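> Below are the sequence and a predicted model; questions follow.
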Amino acid sequence: MSRLFIALPIPDEIAAQVAPLQSGLVGAKFSPRENLHITLRFIGKASEILAGDLARQLAQEAQNSFDLSLAGADFFGSEKPHSLHLKIAQNSNLFELNEKCEAVCRNLGLEPEVRGFAPHLTLAYLKGADLAEVERFKSQHAQFKSPIWRADCFRLYSSKLGNGPSEYEILAEFSLF
């Protein structure tokens, strides 16, 4: 059983611009540059059979490529922050792709995602980080904006947890035209 998720990769030039933000906060476990992505749908533990079915059905989901950009720091966990992220500038195409991924998952018998889609790029997971320090980080980077880039593919990943950062493996890649 693998832990699966569907995500948009982040281009190297955008990851390079994000890298300077990934320091200076006690209690933050910053994501390695190669792990940066925008999750479209987290699936969780799944069999190889389901992974294959997902790959086949996702390959049939045609959509045009679209522009994206990052727009300011924020965090999840209002009283007890658990992750630090960059927001994604509003984009209806991103929501449309999320809905297509959700439909494929439901068609294959997966439980629907109950949380609303909140597109973001996770910078760090937080453990024991001081709320005031997290709010200060958010304030310092509230005006961060990345250049616009073209999202031209999305991927099905497997994730392996360990003592260090998660290890991601690309199981399939799907072009956006």
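Thanks, I have it.
> Could you use CA atoms for every contact and neighbour count after this?
OK.
> Can I take it that residue 34 is in a strand?
No: counting by DSSP: H, G, I helix; E, B strand; the rest coil, residue 34 is located in no strand; its state is helix.
> Could you report the neighbour count for it?
Look at residue 34: counted by other Cα atoms under 10 Å, it has 13 neighbours.
> Also residue 59?
15.
> quick one: it and residue 156 touch, right?
No: when contacts are counted by Cα atoms under 8 Å, residue 59 is not listed as touching residue 156 (10.2 Å).
> Show me which positions of the helix or strand harbouring residue 132 end up buried.
Taking DSSP states H and E as the criterion, residue 132 maps to helix 131-140. Residues of helix 131-140 classed as buried: 134-135, 137-138 (neighbour count, 16 or more other Cα atoms under 10 Å).
> Show me how far it is from its chain's centre.
When distances are taken as Cα atoms, centre = their mean, to the nearest Å, helix 131-140 is centred 21 Å away from the chain's centroid.
> Second structure for comparison follows:
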Amino acid sequence: MIRLFVGLALPAAIGVPLAALGAGLPGARWVERRNLHVTLRFVGDVDETVGHELHQSLAAVRAPAFDLALEGFGTFGSRSPNALWAGVERAPGLMHLQAKVESAAVRAGLEPERRRYQPHVTLARLKDTPIARLQAFIAAHSPYRAGPFPVEGFVLFRSHLGRGGAEYEAVAEYGLG
């Protein structure tokens, strides 16, 4: 079994400043700079045959390149936040690409995603982070905006889970244009 997802890698000009935020928040486990990304479709654990079918289906995706910007911070988990994220604008090009990737995943035999797509960059996983400290962190770094930056391709990533968290490996890259 392999663990896969489809996403957008962030350029260094965007990722480096985001990674530099990683301090001063108790209970936060920050995502390493090299692992920052925008998820287009989480796949999960699949056998290698399904992974190959997904690769073939993604290779057939045709979509134009587009510009994207990040804006604002938020959290997942309303009562007990478990993740801190940077928001990603819902640019028409992003939404078009995400729909194409979702269609490719279904053509490859995956179940359709039932959750509404919420583009974001996960910055940190949270455990027992005091809500007041989290709110103060978000307020201290607001308003936040980065970009726009060009998106000229997307990536099929493999996730390797380990003691220190996940490491992501680019399995295949697909151009836009």
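Looks like it came in fine. The structure displayed is predicted, hence computed values, not measured ones.
> Overlay the chains and give the TM-score.
TM-score for the superposed pair, counting by TM-score structural alignment, normalised by the length of structure 1: 0.96. Supporting figures: 177 aligned residues with a Cα RMSD of 1.1 Å.
> related to what we said a few turns ago, just the closest of the buried residues of helix 131-140 of structure 1 to residue 8 of structure 1, please.
Proximity of these to residue 8 of structure 1 (Cα to Cα) peaks at residue 138, which lies at 23.4 Å.
> From residue 76 of structure 1, how far out is the closest one?
According to Cα to Cα, to the nearest Å, residue 138 of structure 1 and residue 76 of structure 1 sit 11 Å apart.
> Same check on residue 151 of structure 1?
The gap separating residue 151 of structure 1 from residue 76 of structure 1 is 25 Å, by Cα to Cα.
> higher neighbour count, those two?
residue 151 (20 against 14).
> Where does residue 41 of structure 2 fall, secondary structure wise?
With DSSP H and E as the test, residue 41 of structure 2 turns up in strand 37-46.
> mean deviation of that strand from structure 1?
In the superposition against structure 1, strand 37-46 of structure 2 averages 0.3 Å from its aligned positions (mean Cα distance after the TM-score superposition for structure 1).
> What is that strand packed up against?
strand 2-9, helix 92-107, strand 120-126 (3 or more Cα pairs under 8 Å, 6 or more residues apart in numbering; DSSP states H and E).
> how about those, which one is nearest residue 114 of structure 2?
Going by Cα to Cα, the one of those nearest residue 114 of structure 2 is helix 92-107, 10.7 Å.
> what residues are up against residue 33 of structure 2?
Counting by Cα atoms under 8 Å, 6 or more residues apart in numbering, residue 33 of structure 2 touches 15-16, 18-19.
> what does it align to in structure 1?
Aligned by TM-score structural alignment, residue 33 of structure 2 pairs with residue 33 of structure 1.
> Residue 163 of structure 2 too?
Match for residue 163 of structure 2 (TM-score structural alignment): residue 163.
> Its match falls within a helix, correct?
No: read with three-state DSSP, residue 163 of structure 1 is coil and lies in no helix.
> picking that back up, next SSE after the strand holding residue 41 of structure 2?
Remark: after strand 37-46 of structure 2, the chain's next helix or strand is helix 48-59, criterion DSSP H and E.
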